[in-house]
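Chemist: just the structure for this:
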Amino acid sequence: MGKTVLFVITSHDSLGDSGQKTGTWAEEVAAPYYVFKNAGWQVKLASVKGGKVPVDAASLQGDFKTAAVEKFLAESEAMAAFENTVPLSQVADSQPDAVFLPGGHGVVWDLPGNKTLDTLLEKTFAAGNVVSAVCHGPCGLLGAKTADGDSILKGKRCTGFSNSEEDAVGKSQVVPFLLEDRMKELGGRYEKAGNWTSFAIADGNLITGQNPQSSERVAQLVVAA
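Modeler: Reported below is the predicted structural model:
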């Protein structure tokens, strides 16, 4: 049997009460999807509510619409899985080799505080399997704890969407918290590279990436682990 990776994607489509729409960031699903597929892994796509996933329209425009995104959008198997994601509640008891949390601003609202996700991540982490996330995806790691009751981030080298990048996209006053600050507050040894630079860290079975540009690298590190 090949290895299995479970993607847990946002189902949230609005930026707070700004009136703006959001969702997942297309590249952060598409690029890792193909890294795993090309490595012979089975890829399962789940989302908080299940069904069709909201996509941030900006991630489908200009240079953000990468070759991987183009390929993903044109492939019937990928799009069938993407438009019919499994509800998180139905995979809560699964035991994948890795869980991967792509970002997009939607996750800031519906992943933190999600007890079903926390339990899944805690079981995965405790079993020594890989817990991974990119960009805003680490928002989903904030509630997961070790057997000792500490954050799974405590003492771990980690990264995620930086305060300076949140400032750069003009969302610092829109999001309910800043991810960089929260990861540090939980005891994570937060590191970052320059804005929009590919940067990913593996520390044991925790693998995190800073921004959309890091999504492919995160998946490569998961496969290597």
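
Chemist: contacts and neighbour counts: CA atoms only from here.
Modeler: Fine.

Chemist: can you tell me the closest non-neighbouring residue to V5?
Modeler: Counting by Cα to Cα, 6 or more residues apart in numbering, V5 lies nearest to A98, which is 4.7 Å off, once chain neighbours are set aside.

Chemist: how many other residues sit next to the one you found?
Modeler: 24 (other Cα atoms under 10 Å).

Chemist: verify the stated contact: it with W41.
Modeler: No. Proximity of A98 to W41 does not meet the contact threshold set by Cα atoms under 8 Å, at 10.2 Å.

Chemist: which neighbours do these two have in common?
Modeler: Both A98 and W41 are in contact with 4-5, where contact means Cα atoms under 8 Å, 6 or more residues apart in numbering.

Chemist: contact partners for the residue nearest to K65 when sequence neighbours are not counted?
Modeler: Spatially, and ignoring its direct neighbours in sequence, K65 is nearest to S59 (6.1 Å; Cα to Cα, 6+ apart). By Cα under 8 Å, 6+ apart, the contact set of S59 is 25-27, 65.

Chemist: ok, back up a step: quickly note the distance from the residue nearest to V5 to V131.
Modeler: 6 Å (Cα to Cα, to the nearest Å).

Chemist: cool, and F7?
Modeler: F7 is 10 Å from V131, by Cα to Cα.

Chemist: those two: which has the busier surroundings?
Modeler: When F7 is set against V131 and neighbours are counted by other Cα under 10 Å, the residue ahead is V131, at 29 against 25.

Chemist: so who does that one touch?
Modeler: Contacts of V131 (Cα under 8 Å, 6+ apart): 98-100, 121, 124-125, 205-207.

Chemist: surely it forms part of a strand?
Modeler: Yes. The assignment for V131 is a strand, going by DSSP: H, G, I helix; E, B strand; the rest coil.

Chemist: which stretches of the chain form helices?
Modeler: 26-38, 67-74, 76-83, 107-110, 115-126, 163-168, 179-185, 215-224 (DSSP state H).

Chemist: export those to JSON lines and tack on distance to D13 and mean neighbour count?
Modeler: Shown next, in JSON lines, are these (distance: least, Cα to Cα, whole Å; neighbours: other Cα atoms under 10 Å):
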{"stretch": "helix 26-38", "distance to D13": "13", "mean neighbour count": "22"}
{"stretch": "helix 67-74", "distance to D13": "19", "mean neighbour count": "16"}
{"stretch": "helix 76-83", "distance to D13": "14", "mean neighbour count": "15"}
{"stretch": "helix 107-110", "distance to D13": "9", "mean neighbour count": "22"}
{"stretch": "helix 115-126", "distance to D13": "19", "mean neighbour count": "20"}
{"stretch": "helix 163-168", "distance to D13": "18", "mean neighbour count": "14"}
{"stretch": "helix 179-185", "distance to D13": "19", "mean neighbour count": "18"}
{"stretch": "helix 215-224", "distance to D13": "21", "mean neighbour count": "22"}
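
Chemist: to compare with the earlier structure, here is another sequence to fold:
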Amino acid sequence: MTKALIVATNTPKFDNVNRATGLWLREATHFQQVMQDNEIEVAYASPKGGYIPLDPLCLSGDNMDQIDWTFYLNDEFRNHSLAASIAPDKINPEDYQVIYFAGGHGAMWDFPENKALAKIAEQVMGAGGIVSANCVGATVLLAMRTATGKRFTTGKKLTSFTNDEEALNGLTSEVKFLPEDELKKAGADFVKGDPFQPNVVVDGNLITGQNPNSATAVGEAVIKDLLK
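Modeler: As a prediction, this is how the structure comes out:
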């Protein structure tokens, strides 16, 4: 059976201001829904394992739709997927044909320099699997390297949360860095869409989405790649 590993942040708070953060729920649930609809088994991992915090803003108002509520109210999802995620040293990359890095601002603090997560992604891709990421989750690509030791991002077509979207959020001065800027500095061919509109970029076995509203489309692109 095809298996997908969803990776989310363990970071519950900005390190420079008193502001809670974590996983943006929609980025996980909407991707997982596509996987489930296509009978793909899903597991959750995080940089440290264990508890995955949720950004409180993602649970309010129009940020939640029926898919999000269905997962959020599911005991197995809350008590196992989010509360007992797998640590990197417990993961066998050979078990997964897809790895997906979900966003949420917390990922800025524990994805970009995480060699353990990067190594897992490198092994999944090296075995012919798919590396996918959405929004701020794409910052994990900064830690990845090619078989020859070069930066994985060099020359790769990809996207992530954009500078324009961060400015519209009013968080430009509060975030650790701007993902768009850092990915460009790392040699990426950055493909920007309209703010908060779905945008997915496919470059071989690398699939990236721009913002929370892209998570479903990233999942659909993964399925299309698997069916080739």
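
Chemist: can you calculate the TM-score here?
Modeler: With the length set by TM-score structural alignment, normalised by the length of structure 1, the two chains reach a TM-score of 0.95; 224 aligned residues with a Cα RMSD of 1.2 Å.

Chemist: intersection of neighbour lists for A98 and V131 of structure 1?
Modeler: T124.

Chemist: re the thing from before, find the residues that touch each one of F7 and V131 of structure 1.
Modeler: 99-100.

Chemist: in structure 2, what residue sits furthest out from the centroid?
Modeler: The C-alpha centroid of structure 2 is most remote from T148, which lies 25.0 Å away (Cα atoms, centre = their mean).

Chemist: CSV for the helices of structure 1, including distance to S18 of structure 1?
Modeler: Formatted as CSV, the helices of structure 1 follow (distance: least, Cα to Cα, whole Å):
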stretch, distance to S18 of structure 1
helix 26-38, 21
helix 67-74, 27
helix 76-83, 26
helix 107-110, 13
helix 115-126, 26
helix 163-168, 15
helix 179-185, 19
helix 215-224, 27
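
Chemist: right, so of those, which gets closest to D93 of structure 1?
Modeler: Of all the helices of structure 1, it is helix 115-126 that lies closest to D93 of structure 1, at 7.0 Å by Cα to Cα.

Chemist: which elements pack onto that closest one?
Modeler: strand 98-101, strand 130-134 (3 or more Cα pairs under 8 Å, 6 or more residues apart in numbering; DSSP states H and E).

Chemist: the shortest one against structure 2, how far on average?
Modeler: Its aligned residues in structure 2 lie a mean 0.5 Å from strand 98-101 of structure 1 after superposition (mean Cα distance after the TM-score superposition for structure 1).

Chemist: with the last one instead?
Modeler: Using mean Cα distance after the TM-score superposition for structure 1, strand 130-134 of structure 1 ends up 0.4 Å from its aligned counterpart in structure 2, as a mean over the superposed pairs.

Chemist: residue contacts, the nearest residue to I152 of structure 1 once chain neighbours are set aside?
Modeler: Leaving aside its sequence neighbours, I152 of structure 1 sits nearest to K145 (Cα to Cα, 6+ apart; 5.0 Å). Neighbour list for K145 of structure 1: 118, 122, 151-152 [criterion: Cα under 8 Å, 6+ apart].

Chemist: any chance of the contacts of V131 of structure 1 in a markdown table with distance to G19 of structure 1 as columns?
Modeler: Formatted as a markdown table, these follow (distance: Cα to Cα, whole Å):
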| residue | distance to G19 of structure 1 |
| --- | --- |
| A98 | 35 |
| V99 | 31 |
| F100 | 29 |
| L121 | 32 |
| T124 | 36 |
| F125 | 37 |
| N205 | 38 |
| L206 | 35 |
| I207 | 33 |
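
Chemist: surely L82 of structure 2 touches G49?
Modeler: No. Taking Cα under 8 Å as the definition, L82 of structure 2 is not a contact partner of G49, at 9.6 Å.

Chemist: going by distance to G188 of structure 1, which of the contacts of V131 of structure 1 wins?
Modeler: L206 (11.1 Å).

Chemist: what number of residues lie near G149 of structure 2?
Modeler: Based on other Cα under 10 Å, the number of other residues close to G149 of structure 2 is 8.

Chemist: give the aligned equivalent of it in structure 1.
Modeler: When structure 1 is aligned by TM-score structural alignment, G149 of structure 2 is paired with G149.

Chemist: quick one, what contacts its match?
Modeler: Counting by Cα under 8 Å, 6+ apart, there are no residues that G149 of structure 1 touches.

Chemist: from D118 of structure 1, how far off is it?
Modeler: Distance from G149 of structure 1 to D118 of structure 1, by Cα to Cα: 12 Å.

Chemist: over to G106 of structure 1?
Modeler: Distance from G106 of structure 1 to D118 of structure 1, by Cα to Cα: 17 Å.

Chemist: try L221 of structure 1
Modeler: 22 Å.

Chemist: one more: N195 of structure 1?
Modeler: N195 of structure 1 is 29 Å from D118 of structure 1, by Cα to Cα.

Chemist: G194 of structure 1: how many residues sit nearby?
Modeler: 11.

Chemist: same check, this time on G128 of structure 2
Modeler: Residues near G128 of structure 2, counting by other Cα under 10 Å: 12.

Chemist: what of A84 of structure 2?
Modeler: A84 of structure 2: 17 neighbours (other Cα under 10 Å).

Chemist: got a list of what it touches?
Modeler: Contacts of A84 of structure 2 (Cα under 8 Å, 6+ apart): 49-52.

Chemist: quick one: map it onto structure 1.
Modeler: Using TM-score structural alignment, A84 of structure 2 pairs with N84 in structure 1.

Chemist: nearest to R182 of structure 1 among the contacts of K145 of structure 1?
Modeler: S151 (11.2 Å).

Chemist: measure that closest one to F36 of structure 1 for me?
Modeler: 27 Å.

Chemist: so E113 of structure 2 sits against V140, correct?
Modeler: Yes. With contacts counted by Cα under 8 Å, E113 of structure 2 reaches V140, the gap being 7.2 Å.

Chemist: those two: who's more crowded?
Modeler: Between E113 of structure 2 and V140, counted using other Cα under 10 Å, V140 has the larger neighbour count: 22 against 16.
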